[in-house]
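*Asks:* what's the 3D shape of this:
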Amino acid sequence: MVRGERSARLQSDFFERVLPMKIHLASACAVACALAFGLTAARAQTTAPAGDDDLRRELRELRRQLTDLKQQHEQQRASDQERIAQLESEVRRLQNTSIEAQRLELFQQQIEELRRQIDSEARQAPTFEIAQSAGESTNLLNPAITVFLDMGGSVSSRGENNALNRFNLREAELDLRAAVAPFADGVLILAIEEEIEVGRTGEVDISRNFDIEEGYINFHTLPGNLALKAGKFRNAFGRNNVLHTHDLPQVTRPLAVAAFLGPEGMATTGASLSWIVPNPWDKYVEAQLEVVNADNGHESPIIGGPNAENPAVLAHVKLFDDITDTSSYELGATYLWTHTSANHEFAAHTFGVDATYLWTHPDPSKFRSVLVQSELFFTHNDVDGGPFGTRRDSAFGFYAFGQYQFDRDWYAGLRFDYTEYPNSESRGPHDWDAAISPYVSWYITEFLRLRGEYQHRMSRILGDHRSEEAVFLQMTFVIGSHPPHPYWVHR
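*Replies:* Now for the predicted structure:
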């Protein structure tokens, strides 16, 4: 994700520096021509008629030199623009696939080389000098600032479900990002969330909490294809967990993710080491190892909370490859080991598998894409068996969805969810929850999105079978610096 953001910053810097530089160069040529004609006219007015032939010859020679200079500049300018367009096209294509870091770094070097050539031409030009304003120089030290607001409303077929029959401000998020070194980026994400919980008696409890959702430093270019992240961050468990609420492809997070990792997913404090694995097949393979606190227990039923014995250990590996020029796939596997309480004998072993397929139309102007994604979760965890000591519970869950982009701004999809409940005091060992959810997303602008989702939900809770119909409406908008789109968006 971070590398995709670096790509977006690269393009922004490219358009802020390179293109204005070319415009100044063309303007300078025009000024030079005007000065030349003005000087010639002045000389013609102060010279005797007998020197008219000499003046005409000098004027023709000067005009010829200026014409040659202009033609040379236009040829060089056309060549530069063609190369720039090729590099921009390659950068956009890399953004639409995955984080092919090595290839992206190569294109970055080529763009930097082209920028140095243009700077060199500007310094050698005799008629003008390019100077960066103090404002532009200072702006390089400022972070990219983005505000996300995610709000909506829902209505349920169960009138007594006051958690759904209401409007709500789901999340307001402040995102700050900046390079703190040539090899490191700093990220701070602050969030105010509205949490709505329903007790066993049906009473609704609403709380608005301020939280540091993420705050970390990312050393992204360490030797040996390594990267290190330290701080609080969203853990690399599968595909959905790494997404913030406003970046989800649907209004709601999958039931299995909420049941296994928590309603907002899993985000803990610690360190994450990633390695792009060299291999003889020339495939993109990334391995990650995270050692973090087991303090997500108020959100996740399989992580013990602040009193649990630390640490929790997570390992994730993923493979990305192109199938054709317009289609690709990604496969991932995750293992999480953690204590579920302060008792070191109580532990949980959680496994995850994820798969993603993406197709985009060969003609980018058609704005057509197909996305298919699924994740499976399985856990063995120890629970208190009372007088019989420790016993082990197992639970399984998964989700799958397909999404079709039928216009530049429109996406439609269908998701199916099924989950059991790992280590939940309010659920029985044979309880389950399932849902079918069609949805549609509309990007009104780059900064404003509307979405609607219908959910048919079926469940077995403590032996009681229930069903519920619900409609969700969501509005998400962005203020400030535009971040890179999530992987499921193609514009």
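*Asks:* Could you use CA atoms for every contact and neighbour count after this?
*Replies:* Will do.
*Asks:* which residues touch the host helix or strand of residue 149?
*Replies:* If you go by DSSP states H and E, residue 149 is part of strand 144-156. For strand 144-156, contacts defined as C-alpha atoms under 8 Å, 6 or more residues apart in numbering pick out 164-178, 246, 468-483.
*Asks:* Please give the structure of this sequence too, so both can be compared:
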Amino acid sequence: MRKLPLLIAATLFSLRLSAQAQTQTSTSAQFDSQRQQQYQYSTFSAMSAPVVLPMDGKVDKADWLTGMDVSLWDKIFPHAHLDTVYGTSSVDQEELAVGHHDPIRRDGVTLQNIEFSLSGRLDKHNEFFVTLAGAVDGDDHFDPIFEEAFWKFKNLPGGFELRLGRVYNRFGIQNTYHPHGFDWVDQYLVNTRMLGDDSLTTLGAELTWLAPLPWTSQFDLAIGRAPSHDGHHHHEDEEETRYAADESYFGDDDLLYVLNWTNVMNYNDFHQFRAGMSGAWGDNLSGYRTSVYGAHFEYQWRENGFESGGRYFRLRSEAMTNRFRVEDEIDDTRSPEAQQDFGCYLSALYGLPNNLEIGLRGEFASGNSETGRDSRFRVSPGLTWYANQARTMRFRLQYNYDNSNTRGEDHAVWAQFSLAWGGPEVR
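*Replies:* Got it, this is the predicted structure:
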């Protein structure tokens, strides 16, 4: 009897690859497979866990406790998320925080994220996603915004799909995640250094093509305007220098181009590899040009393959570099010199059958004396426990060892509590 589910899973997976080769892949395959208790991976998924979440497959038996299968007319699916953290740090935490949703309270509770979303799966060609989210800043202000709001046309001829609206761009891996999908309490150093305190976002169009290959090879091209970041500036403190590092970020309402290439290959049912490259180009806040380049890699192992349960291991890494020119703050008659930064991270997670997840993260961001950016190295061991199989409630403990060439050594300890309600989101 145990071989039958494996045979079904293998057959479904083979059919999926065959469909890709014929450029007829449906991006709703992940959602359908979840409702059939199958475990499939999709590059369109923003789920953080190494496995996607199961669903019971019966719409008339909605689980109102977890939100799984709860919908309006089996087409519109609501989601709600809450992330809050308590902890302490050796210095004022706002000096260490880099992301908009990072902990900011030293010896206090930070309300990191409140989020309400709707996913629409209307038919085989039309989907939509909209999310309203916000965090409490250091002045106790809560400023929610529509972080994403897009319409998606899928299953288009030739293996294409199109997203129109405000989207978190498919740049590398981490950029597509909302805070409830983070593997760690705080955002990666390299993402904030290169892309800003929130995810790289465009208001426009993003075209995706799945190449007719035996493995998943996905190309994404986004063209749009960079949205205004009012109320979202929360970058690291910088010295008075010749060039202002914050000016290197893509300018509000300026045209932005984002290109991403991701490949996902299943060696077998138990081992999966993901790798690719990304780039983003546009005018920055100084009116000059900024270019960002990235490479990403991920390896996943699941003890039970496409069946549920069992142990898992995931190794993920991203590296980014940029090149930019910004106004000379000292001599405005001087032509500004090109500046460059580099950063990377390596994250490892090991999951146990009792819903316990052990993690270790290492990060590095290079310094730049011309822009006042410090060289920073951070190591973070972490422990996460999911209260149920649906992973709608989690408790996370994390320690940060932080070393900067300007501040020296710093330490922080965080305890995070997160609640999620609802099924998989449209991505």
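*Asks:* So what's the residue count around whichever residue in the second structure pairs up with residue 152 of the first structure?
*Replies:* When the second structure is aligned by TM-score structural alignment, residue 152 of the first structure is paired with residue 85. When neighbours are defined as other C-alpha atoms under 10 Å, residue 85 of the second structure has 23 of them.
*Asks:* SS state for the counterpart of residue 162 of the second structure in the first structure?
*Replies:* Aligned by TM-score structural alignment, residue 162 of the second structure pairs with residue 228 of the first structure. Here residue 228 of the first structure is recorded as strand under DSSP: H, G, I helix; E, B strand; the rest coil.
*Asks:* where's residue 87 of the first structure, which helix or strand?
*Replies:* Short version: residue 87 of the first structure belongs to helix 52-96, going by DSSP H and E.
*Asks:* Identify the residues contacting residue 321 of the second structure.
*Replies:* Per C-alpha under 8 Å, 6+ apart, neighbours of residue 321 of the second structure: 194, 292, 293, 294, 340, 341, 342, 343.
*Asks:* same check, this time on residue 413 of the second structure
*Replies:* So residue 413 of the second structure contacts 87, 88, 89, 397, 398, 399, 400 (C-alpha under 8 Å, 6+ apart).
*Asks:* just to revisit the earlier point, can you name every helix or strand that the helix holding residue 87 of the first structure contacts?
*Replies:* helix 2-46, helix 101-124 (3 or more C-alpha pairs under 8 Å, 6 or more residues apart in numbering; DSSP states H and E).
*Asks:* Out of the ones you listed, the one nearest residue 385 of the first structure is which?
*Replies:* Among these, the nearest to residue 385 of the first structure by C-alpha to C-alpha is helix 2-46 (44.1 Å).
*Asks:* angle of that closest one against strand 144-156?
*Replies:* 130 degrees (axes from the mean of the first three to the mean of the last three C-alpha atoms, to 10 degrees).
*Asks:* quick one: helix 2-46 of the first structure to chain centroid distance?
*Replies:* 34 Å (C-alpha atoms, centre = their mean, to the nearest Å).
*Asks:* Spell out the secondary structure type for the nearest residue to residue 439 of the first structure once chain neighbours are set aside.
*Replies:* Once flanking residues are discounted, residue 439 of the first structure sits nearest to residue 453: 4.2 Å by C-alpha to C-alpha, 6 or more residues apart in numbering. With three-state DSSP as the basis, residue 453 of the first structure sits in strand.
*Asks:* what does residue 453 of the first structure align to in the second structure?
*Replies:* By TM-score structural alignment, residue 453 of the first structure lines up with residue 398.
*Asks:* Mind checking which of the contacts of strand 144-156 of the first structure are in strands?
*Replies:* Among the contacts of strand 144-156 of the first structure, the ones falling in strands (DSSP state E) are 166-178, 468-480.
*Asks:* Report the buried members of those residues.
*Replies:* Among these, the ones that count as buried by 16 or more other C-alpha atoms under 10 Å are 168-178, 469-478.
*Asks:* before we move on, back to that, mean per-residue distance, the strand holding residue 149 of the first structure versus the second structure.
*Replies:* On superposition with the second structure, the mean distance recorded for strand 144-156 of the first structure (mean C-alpha distance after the TM-score superposition for the first structure) is 1.0 Å.
*Asks:* how much distance is there from that strand to the middle of the chain?
*Replies:* The answer for strand 144-156 of the first structure is 17 Å, by C-alpha atoms, centre = their mean.
*Asks:* Repeat that for stretch 222-236 of the first structure.
*Replies:* Worked out by C-alpha atoms, centre = their mean, stretch 222-236 of the first structure lies 16 Å from the chain centre.
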